[in-house]
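Chemist: Can you look at this prediction? I've put the sequence above it.
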Amino acid sequence: MGDDVDRIKSRLDVVDIVGDYVKLTRSGRNYKGLCPFHEEKTPSFYVSQERQSWHCFGCGKGGDIFSFVMEKEGLSFPEALSLLARRAGIEIESYRRSDGSGKKTLFDIMEEACSLFRTCMNGDQGSVPRGYLDRRMIPPQVRSSFELGWSPPSWSFMVQYIKKKGISLKDAERCGLVLRGNRGPYDRFRGRVIFPIRDITGRLVAFGGRIVDGDGAKYLNSPETEIYSKRRTLYLIDKAKGAIRNGGHSIIVEGYMDALRLHMEGYPQTVATLGTALTEDQATILKRLADEVFICYDADQAGQTAAIRGMYVLQQAGLSVKVVALPEGKDPDDLLRSDGGKARFNDCLKEALPLVEHHIKLLSPAIKDDRTRKSAIHDLLEGLSNIDVTDVSPYLPSLAALLGIRDFEVLDALERVRSKRRKTDRSFDTEEIPSSLPDEGQQSQEMPPLPEIALISLLWSECDLRRKCDTREVVELLSDPRLKLMASSIMMGESPSSLEKRWLEMGETFQLRVLARGGAYLDEFTQNSDWKWRHFCHLLYRQKGQMRYNELRVKMLKGEATTREIREMEDLRQKLVSQKGS
């Protein structure tokens, strides 16, 4: 077993393994991100490529690729060994749980089924599906590399194979391969081209089947099982993740054939949804890999309108969403197979619109039509209410003109939609005000915002800044009371070494942890101290302005704001928009 472990470690990089679960950014010689094992707002989770290890300074957990996968997936060591061996392309002895059951066994059964489907595709039984794929311009090498298979049009082909292999029919049912009827078990997939669906780690979790001849649904997917949730899965994510991470964006399409075609034509960052609207879980997976996503769905307006809600889910997760408009009547596969299709597709990518702009353009005709105006406005406001007001602000003039109202009335309408949603989501119609402040113990575990930590660390390390700054102005920029106290102590003239000694004697480690984290964070910036000071002051001024804007907005919506406060709010809004673009 020791040799297997060493071979696997030699082929896999801890940054790639952890990067499937955590959004990592370079920090000096290491990588950092938010810990996947406890809640935190400031990254304390570090990955060392040099040592091939990971460690969280917040919760204390750490180790190598095996311990990470065991912790994250809830696997035993043999199961983690087997999973990583498959990813590394290494054949090892098959380790199982002592009772011979559980998720590991289900993955094995899925691999057995995949092997059978591929054998059928390449054998005498596969002439029909091979002909179909030839017509769709899917060549043999692509069929092989993407593991395409064939399920013969039989009710018992898989059932007989399962029995022959000595696999429990009950486990085959748990995998979704077999159904049980009045006359006994029968095959789920019959007469279909099979598309294996793997999760981001490469485990085979489901199949999609495309019918070739006969009656039945055009596409049939595996049901939800112990190892498969369509909400948390994207077709080809296992192959696309590296290209997404390296290229800085992903492309989302609807169908298996669309995804295959894009991979064939040089867009390896492509994934496909699995017959559902986009979900928060899928958004989380994509956000870990890159910050930008291009949505490339079929061109018909009905389909685009239905998919909008899922697109806003992506933007809510912090992704920059752009929507690709294809020629009418074309899907990505159709377009790329046509003459000059790749050049036309590239033009479509270049002309992709930000989600908000696309949504406005999509609904403008319906809003201008008296018969559909009301429902179209409702759909538009429902979508826009899901995202931050600063993302909507650049479009306020065009929205106001389209709706025939003033800018602030657009904001009011969006707030009413949000308010209605909040009331629907809550069990009781009460203000969302915490019943009490966090206790001292809870507060001590929470680190303040990183810009505030950086500001304190600069004061600590730069005596010139301490001499130039006004204590009151610095303290007013800080929101955390513990940092306010630290700033006052530092600015009063006591030397850093004296303060450090006093904190240690009193057993106050919070200040030292803040300074350690701030120092490490500041090391990532190559600019001089004056630039860093201006940069973090700007961030905190903006944060303070946003808080004041929100406070005034609440007063205005309650009808309690004075004329002066409304003017102040509008001035703040314009400043926030201009600062965001700077």
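Modeler: That came through, no problem.
Chemist: Could you use CA atoms for every contact and neighbour count after this?
Modeler: Fine.
Chemist: Please enumerate the helices of the stretch 401-550 of the chain.
Modeler: 407-425, 440-445, 450-461, 463-468, 471-477, 481-491, 496-505, 510-522, 529-557 (DSSP state H, counting those that start in this stretch).
Chemist: quick check: angle from the third one to helix 496-505?
Modeler: The one in question is helix 450-461. Interaxial angle, helix 450-461 versus helix 496-505 (axes from the mean of the first three to the mean of the last three CA atoms, to 10 degrees): 120 degrees.
Chemist: buried sites along helix 450-461?
Modeler: For helix 450-461, the neighbour count (16 or more other CA atoms under 10 Å) marks 450-460 as buried.
Chemist: can you state the direction angle for it and helix 481-491?
Modeler: Using the same axes, to 10 degrees: helix 450-461 against helix 481-491 is 20 degrees.
Chemist: Repeat that for the first one.
Modeler: The directions of helix 407-425 and helix 481-491 differ by 120 degrees, with the same axes, to 10 degrees as the criterion.
Chemist: quick one: buried residues of stretch 275-283?
Modeler: Buried residues in stretch 275-283, counted by 16+ other CA under 10 Å: 277-283.
Chemist: cool, and stretch 363-382?
Modeler: For stretch 363-382, a neighbour-count test (16+ other CA under 10 Å) marks 363-364, 366-367, 373, 376-377, 379-382 as buried.
Chemist: So what touches it?
Modeler: Applying CA atoms under 8 Å, 6 or more residues apart in numbering, the external contacts of stretch 363-382 come out as 359-360, 402-403, 413-414, 417.
Chemist: Distance across it, terminal residue to terminal residue?
Modeler: Between the opening and closing residues of stretch 363-382 there is a gap of 12 Å (CA to CA, to the nearest Å).
Chemist: my guess is residue 541 meets residue 477, correct?
Modeler: Yes: counting by CA atoms under 8 Å, residue 541 does reach residue 477; the two are 6.9 Å apart.
Chemist: Specify which residue of the two has the higher count of neighbours.
Modeler: residue 477 (18 against 14; other CA atoms under 10 Å).
Chemist: contacting residues around the more buried one?
Modeler: Going by CA under 8 Å, 6+ apart, residue 477 touches 537, 540-541, 544.
Chemist: Next: residue 203.
Modeler: Residue 203 is in contact with 83, 107, counting by CA under 8 Å, 6+ apart.
Chemist: try this one next to it:
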Amino acid sequence: MPIDRHIIDQINEKTDIVALVSPYVNLVKKGKNYMGQCPFHDDKSPSFSVSPEKHLAKCMACGEGGSPIVFYQKIKNVSFPEAVKALAQPLGIEVDVEVNSNPTLKEHELMKEASSFYTFYLSNSTYGKTALNYLEKRGILKEDIAHFEIGLAPKEKDALYQILKNKGFDPTMMVDLGLVKQREDGSYYDLMTKRITFPIHDKEGRVVGFSGRTLEDDPVKYLNTPETKIFKKGEVLYHLFQASRDIRMKKKVILYEGFFDVIASYKSGLGNAVATMGTALTKQQALLLKQVTSDVLIAYDGDNAGQQATMKAIQILEEARLRIDIVSLKDGLDPDDYLKKYGPEAFQVAFTKTVDPLVFSYEFHKKGLDLKNSNDIQEFKTRIKRMLRLKDQSIQEIYLKQLAKDIGSSYDSVMPKDNSYGTPDQKPFLPKPKPAPVKSLKKYYSAEIQLFIAMTLNYDDARRIDDALGTQYVADVDLFKLRGHLMLGYYKTYEIFDLETYKSTLTPELLDVFESKVENTLVWKITPKFEETNITDLLSVMKNIINEKRYIQVMEAIKNENEAYTQTAYVEEQKKIKNQMEKGKVKS
């Protein structure tokens, strides 16, 4: 059930908002209010205002923040019910709200214990001195070790197993989580030994797995936790949880391939860094990034494998509608080696010199081709055509002119007669657009969008509108799905509509629908307020859609001389429906 509005107001009014914000912002009293640097963006001058009188904490520059509950939700990156429950508890306010229980609580406790053991062993053992010397040679100091919770798996074959067993953890769970293995004789041994350990956290900050870097002469340099019920390699990003605040402040994330690249970035002052742990970027990881930023800087290794991975990442990130830039480090060095060779200052400068994905892709496609060879010229043209397939005309013209120049030909020659590249009068390579709404149905699409927006502004209105429209009065199936999710999904947990929280609950498909059909409309952008008469009028418009749809079908049948009826019968039905529509017509 939705949280009672009275409870929400009570929590917001009784929470000491200055005390709530102070751990995250250095506040200075200015008159009635307090000011400080915004914790949600890279704030050069104090823009974050805290008003004890109004119970608000909000940035005057970026707009982030709000009531105590909303501030807590955003700064802690938790759900609305979790924020409500967390703030209600110290106030002694009882809240009848179900926060999703953690069915894997024991598993996460076990992984936390394993991580604690590894970090303790690194700093408190003879073998740990060897590991610390190795890390120091790589420029990793004590403060870096603490931030990344780096540890060490001992030489002993079952040290971790014995520690966890003595703490009362089930050996079967240890096996299931990939920490230990079982021999045929029934005895247990640790998965990782003699390895520096890097804990991997999920987006909530819980340890879900490890990657171990060998300290010995082992052909397997890195050994990772196998996939388990809490660890899916393609669904997590290294350092994302720790970097979330930096990412929000800088409104950009740097995407690397490996752990040491992220550590190098952090040491150089670029803490908004995450890594894919040496694997190809996945769609799930791209959506994780989209939850914290819309701007991604790819900084993969400069070798051929790194460039191939960059090309794949560009495609995944573009599909997720993220802005992309690429940094190419000179000498083909990976980020960690570049920092060692040139130092932190040069490292930061290098990250200001980026190229857009088309520049990178163009050079990548040209690489290794002999542009005096006719076969290579044809291959190059094919690659560039594919690259430009979804780009607008002005972008295509720029690159087609560059293509003509590179192959020593004219611009006209790269514009085939079959129009596979397009003509100046067309937008080539664009996918076929979805059929435009039938002209006479446009007012219904408009009404349905406005009603959906009204549903996001008030829960009581949302219930009334949903009951009135039901499954019968629908102009657009996608909007119908959004409406269903809003009522049966979102509003089952949240009473107040919060844009970012709502978007985080949508599937990728529904997120695309919401962004394209609702969020990008003018009606949404002007944040309207709907009066009772507005909603009543819009509902009246929608009530007539069934007759309108039937009328269109009849007209289409007359046009096609459908054999099921005679043309005369259709004309008669058309007149009948037209009369019904006129009787029920309401001005929209």
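Modeler: That came through fine. Because the structure is a prediction, the values reported are computed rather than measured.
Chemist: Buried ones from the contacts of residue 477 of the first structure, can you make that a PyMOL selection?
Modeler: Filtering these down to the buried ones (16+ other CA under 10 Å) takes a single PyMOL command:
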select buried, resi 537+540+544
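Chemist: I'd like to know which of the contacts of stretch 363-382 of the first structure are buried.
Modeler: 359-360, 403, 414, 417.
Chemist: quick check, nearest of these to residue 467 of the first structure?
Modeler: Checking these against residue 467 of the first structure by CA to CA gives residue 414 as the nearest, at 46.6 Å.
Chemist: Which helix or strand contains the residue nearest the centre of the first structure?
Modeler: In the first structure, the centroid-proximal residue (CA atoms, centre = their mean) is residue 284; its distance is 2.3 Å. Assigned by DSSP states H and E, residue 284 of the first structure falls within helix 280-289.
Chemist: After that helix, which helix or strand is next?
Modeler: That would be, after helix 280-289 of the first structure and using DSSP H and E, strand 292-295.
Chemist: what about the helices in the stretch 101-250 of the second structure?
Modeler: For the stretch 101-250 of the second structure, applying DSSP H, counting those that start in this stretch gives helices covering 105-123, 126-137, 142-148, 159-166, 171-176, 240-250.
Chemist: And the stretch 451-588 of the second structure, by the same measure?
Modeler: Applying DSSP H, counting those that start in this stretch to the stretch 451-588 of the second structure gives helices spanning 459-469, 477-488, 499-504, 508-514, 522-525, 532-543, 545-560, 567-583.
Chemist: Adding distance to residue 179 of the second structure, write the ones you listed out as TSV.
Modeler: Listed next are these as TSV, based on distance: least, CA to CA, whole Å:
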stretch	distance to residue 179 of the second structure
helix 459-469	47
helix 477-488	39
helix 499-504	32
helix 508-514	33
helix 522-525	50
helix 532-543	58
helix 545-560	60
helix 567-583	69
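Chemist: Of these, give the one that comes closest to residue 392 of the second structure.
Modeler: The nearest among the helices of the stretch 451-588 of the second structure, by CA to CA, is helix 508-514 at 20.0 Å.
Chemist: helices or strands up against the closest one?
Modeler: With contacts defined as 3 or more CA pairs under 8 Å, 6 or more residues apart in numbering; DSSP states H and E, helix 508-514 of the second structure has these neighbours: helix 477-488.
Chemist: so how far is the helix it packs on off the chain centroid?
Modeler: Taking CA atoms, centre = their mean, to the nearest Å, the mean C-alpha location of helix 477-488 of the second structure is offset from the chain mean by 21 Å.
Chemist: who touches the counterpart of residue 308 of the first structure in the second structure in this structure?
Modeler: Counting by TM-score structural alignment, residue 308 of the first structure corresponds to residue 311 in the second structure. Neighbouring residues of residue 311 of the second structure by CA under 8 Å, 6+ apart: residue 361.
Chemist: Tell me the secondary structure at residue 311 of the second structure.
Modeler: Recorded secondary structure, residue 311 of the second structure: helix (DSSP: H, G, I helix; E, B strand; the rest coil).
Chemist: can you tell me how far it sits from residue 273 of the second structure?
Modeler: Look at residue 311 of the second structure and residue 273 of the second structure: by CA to CA, they are 19 Å apart.
Chemist: picking up where we left off before, corresponding residue for the residue nearest to the centre of the first structure in the second structure?
Modeler: Counting by TM-score structural alignment, the partner of residue 284 of the first structure is residue 287.
Chemist: burial count for the aligned partner of residue 141 of the first structure in the second structure?
Modeler: Aligned counterpart of residue 141 of the first structure in the second structure: residue 143 (TM-score structural alignment). Neighbour count of residue 143 of the second structure, defined by other CA under 10 Å: 10.
Chemist: measure residue 143 of the second structure to residue 136 of the second structure for me?
Modeler: 11 Å.
Chemist: Looks like residue 64 of the second structure contacts residue 56 (just checking).
Modeler: No: Residue 64 of the second structure lies out of contact with residue 56 (CA under 8 Å); the separation is 11.0 Å.
Chemist: Between the two, point out the one with more neighbours.
Modeler: residue 56 (22 against 18).
Chemist: and the gap between that one and residue 29 of the second structure?
Modeler: Applying CA to CA, the value for residue 56 of the second structure to residue 29 of the second structure is 15 Å.
Chemist: And residue 482 of the second structure, by the same measure?
Modeler: Relative to residue 29 of the second structure, and taking CA to CA, residue 482 of the second structure is found at 44 Å.
Chemist: More neighbours: which of those two?
Modeler: More crowded of residue 482 of the second structure and residue 29, by other CA under 10 Å: residue 482, with 19 against 11.
Chemist: Which residue, other than its chain neighbours, is closest to that one?
Modeler: Distances taken as CA to CA, 6 or more residues apart in numbering put residue 510 closest to residue 482 of the second structure, at 6.8 Å, once the chain neighbours are dropped.
Chemist: same check, this time on residue 190 of the second structure
Modeler: In space, residue 190 of the second structure is closest to residue 180, 4.3 Å off (CA to CA, 6+ apart).
Chemist: Same check on residue 396 of the second structure?
Modeler: Distance criterion CA to CA, 6+ apart; nearest residue to residue 396 of the second structure, sequence neighbours excluded, is residue 388 at 6.1 Å.
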